[in-house]
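Undergrad: Provided below are the primary sequence and the corresponding predicted coordinates.
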Amino acid sequence: MAEARCCFKLIGAIVVVLLLNMNSPCIGCSERDRQALLALKQGLVGDDGDRLLSWGTEAQNRNCCQWEGVYCSSNQTDHVVKLDLEDQSLRGKISPELVKLQHLEYLNLRFNNLSQSQIPDFIGSLSNLRHLDLSSANFGG
C-alpha cells in the first residue's frame, strides 16, 4: 500500500511538471525576430510556389528557429543569427525590417531573382554581419 501511494505521488508530480511546462511559453525565437522575418517573407515570392511555407503565424509555426533557412543562437533568447535562402527561386523586395535582426551574422541570398529591387542600403546597418552572399541574386540597378 505504501509503495502504491509513493508511485501515485511520483506520477502526480510528473503530471504537475508536464502541465506547468505546457502552460509556459516555449523557448524559441524572439517576437522581434519573428516579426522581422514575416515582413521579409511578405516582400518575397517564389517562382514555383511558396518556398517559405514553414514561415507562418499558426501556433505550430510560431517558432522561427524551426523555419527553413533560419538558424538561431543556442542561448535562452534564441536570436536569429543565420539566414540562408540560397537558390530558393525568390523574387521581390527585401524588407527594411531585416535590420531588426540585430544578431544576424550570416546572410545568404545567392541564386535568387531579386531584380525588382536594388541592394538595400540598410544592409550596412547589420552591425553583426560577418558573412554576406548576394552573388547571382540578380539585384536591379
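TA: Thanks, I have it.
Undergrad: C-alpha from now on. contacts and neighbour counts both.
TA: Fine.
Undergrad: what's the next secondary structure element after the longest helix anywhere in the chain?
TA: Across the chain, the longest stretch assigned as helix under DSSP state H is helix 2-23. As assigned by DSSP states H and E, the chain's next helix or strand after helix 2-23 is helix 31-42.
Undergrad: ok, and for that next one, which residues are buried?
TA: Of all the residues in helix 31-42, those buried under the rule 16 or more other CA atoms under 10 Å are Asp33, Arg34, Gln35, Ala36, Leu37, Leu38, Ala39, Leu40, Lys41.
Undergrad: got the angle between the lengthiest strand in the chain and helix 31-42?
TA: The longest strand of the chain (DSSP state E) is strand 80-84. Counting by axes from the mean of the first three to the mean of the last three CA atoms, to 10 degrees, strand 80-84 lies at 20 degrees to helix 31-42.
Undergrad: which strands and helices sit next to strand 80-84?
TA: strand 70-72, strand 106-108 (3 or more CA pairs under 8 Å, 6 or more residues apart in numbering; DSSP states H and E).
Undergrad: including mean neighbour count, could these go into TSV?
TA: Listed next are the helices and strands packed on strand 80-84 as TSV, based on neighbours: other CA atoms under 10 Å:
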stretch	mean neighbour count
strand 70-72	19
strand 106-108	19
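Undergrad: any chance of the ones you listed in a markdown table, with distance to Arg91 too?
TA: Formatted as a markdown table, those follow (distance: least, CA to CA, whole Å):
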| stretch | distance to Arg91 |
| --- | --- |
| strand 70-72 | 18 |
| strand 106-108 | 14 |
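Undergrad: of those strands, which is nearest Ala13?
TA: Taking CA to CA, strand 70-72 is the member of the helices and strands packed on strand 80-84 nearest to Ala13, at 32.6 Å.
Undergrad: another structure for you, compare them:
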Amino acid sequence: MTDKISVNCQAKLSEAITCLTTMYREKKFVVVSLRPGKDRTLDQNALWFAMYKRVAEMTQIGDAADARRYCKLHFGVQILLNEDGGFQVEWYRVMRHLPYETKLAMMGACKLFGPDGFPVTSLFNRAQGVAYTDRIAGYFTSQGVVFTDLLSKEAA
C-alpha cells in the first residue's frame, strides 16, 4: 500500500498526518519520503486536457478523448521509447505487433488498463512532460490549432 499526498494547504497537511498516523498504528513500520516542490501532475494534466479539447475543436480528429489517445500514442510513446530502455523493451515485446487501431484504442479508457488507458503520460518525469507539451503544440500548431492562450498561462 503506497499513498502519495501533495501537501499544498493546511487541509492536505492534516490529511498526510492522519494517513501516516493510521498507517503507523496498523502496520508499526512505515517508510516516509519527503521532497519539496510542486508535483507536475495537476498543472500539467490540466494543460494537456485543455490542449486535447482545443485540438478536438480545431481539427477533424474527433473529440477530446480521441485527441488524447492520438497524442499519447504518437508523441508520448515516442518520448518513452527514446528515453526509457525498460519501456522500450516491454513496448516492443507486448505492443509493437498490435494493429495501429488497437494501440490507439488502448491509449484511452479500456477494460485492460482502466479509465486512463495504457500508461504513458503517468510515467513521465517533468522534462518528459514538457517535451510532450512541446510536441503536441508543434505538431498541431502547424495544422492551424492555436495554443497561445493556453501556453501563456503555463508560463505565468
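TA: All right, it came through fine. Keep in mind that what you see is a predicted model, and the values were worked out from it rather than measured.
Undergrad: TM-score of the superposed pair?
TA: Once superposed, chain against chain, the TM-score is 0.31 (TM-score structural alignment, normalised by the length of the first structure); 74 aligned residues with a CA RMSD of 5.1 Å.
Undergrad: on that earlier part again, and Gly46 of the first structure, which of the helices and strands packed on strand 80-84 of the first structure is closest to it?
TA: When those are compared by CA to CA, strand 106-108 sits nearest Gly46 of the first structure, at 15.9 Å.
Undergrad: following the closest one, which helix or strand comes up?
TA: Past strand 106-108 of the first structure, the next helix or strand by DSSP H and E is strand 131-133.
Undergrad: can you pull out the helices in the second structure?
TA: If DSSP H is used as the criterion, the helices of the second structure fall at 10-27, 40-58, 64-71, 77-83, 85-90, 100-106, 126-141, 148-155.
Undergrad: of the buried residues of helix 31-42 of the first structure, closest to Ala2 of the first structure?
TA: Proximity of the buried residues of helix 31-42 of the first structure to Ala2 of the first structure was ranked by CA to CA; the top entry is Arg34 with 50.7 Å.
Undergrad: relative to Cys72 of the first structure, how far out is the closest one?
TA: From Arg34 of the first structure across to Cys72 of the first structure, the span is 11 Å (CA to CA, to the nearest Å).
Undergrad: and what of Leu37 of the first structure?
TA: Applying CA to CA, the value for Leu37 of the first structure to Cys72 of the first structure is 12 Å.
Undergrad: and the end-to-end length of stretch 141-155 of the second structure?
TA: Length of stretch 141-155 of the second structure, first residue to last, CA to CA: 18 Å.
Undergrad: on that earlier part again, let's have the helices of the second structure in JSON lines, adding mean neighbour count.
TA: Output for the helices of the second structure, formatted as JSON lines (neighbours: other CA under 10 Å):
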{"stretch": "helix 10-27", "mean neighbour count": "13"}
{"stretch": "helix 40-58", "mean neighbour count": "17"}
{"stretch": "helix 64-71", "mean neighbour count": "21"}
{"stretch": "helix 77-83", "mean neighbour count": "16"}
{"stretch": "helix 85-90", "mean neighbour count": "13"}
{"stretch": "helix 100-106", "mean neighbour count": "15"}
{"stretch": "helix 126-141", "mean neighbour count": "16"}
{"stretch": "helix 148-155", "mean neighbour count": "10"}
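Undergrad: Leu83 of the first structure against Leu107, yeah?
TA: Yes - between Leu83 of the first structure and Leu107 there is a contact at 5.0 Å, judged by CA atoms under 8 Å.
Undergrad: mind checking the helices and strands packed on strand 80-84 of the first structure for the one nearest to Glu3 of the first structure?
TA: strand 70-72 (45.4 Å).
Undergrad: just checking, what packs against that closest one?
TA: Contact here means 3+ CA pairs under 8 Å, 6+ apart; on that basis strand 70-72 of the first structure packs against strand 80-84.
Undergrad: after the strand it packs on, which helix or strand is next?
TA: strand 90-92.
Undergrad: surely Tyr52 of the second structure touches Met58?
TA: No - checked against CA under 8 Å, the pair Tyr52 of the second structure and Met58 is beyond contact range at 10.0 Å.
Undergrad: and for Leu44 of the first structure, the neighbour number?
TA: 21 (other CA atoms under 10 Å).
Undergrad: excluding chain neighbours, give the residue nearest to it in space.
TA: Excluding the flanking residues, the one nearest Leu44 of the first structure by CA to CA, 6 or more residues apart in numbering is Gly92, at 4.6 Å.
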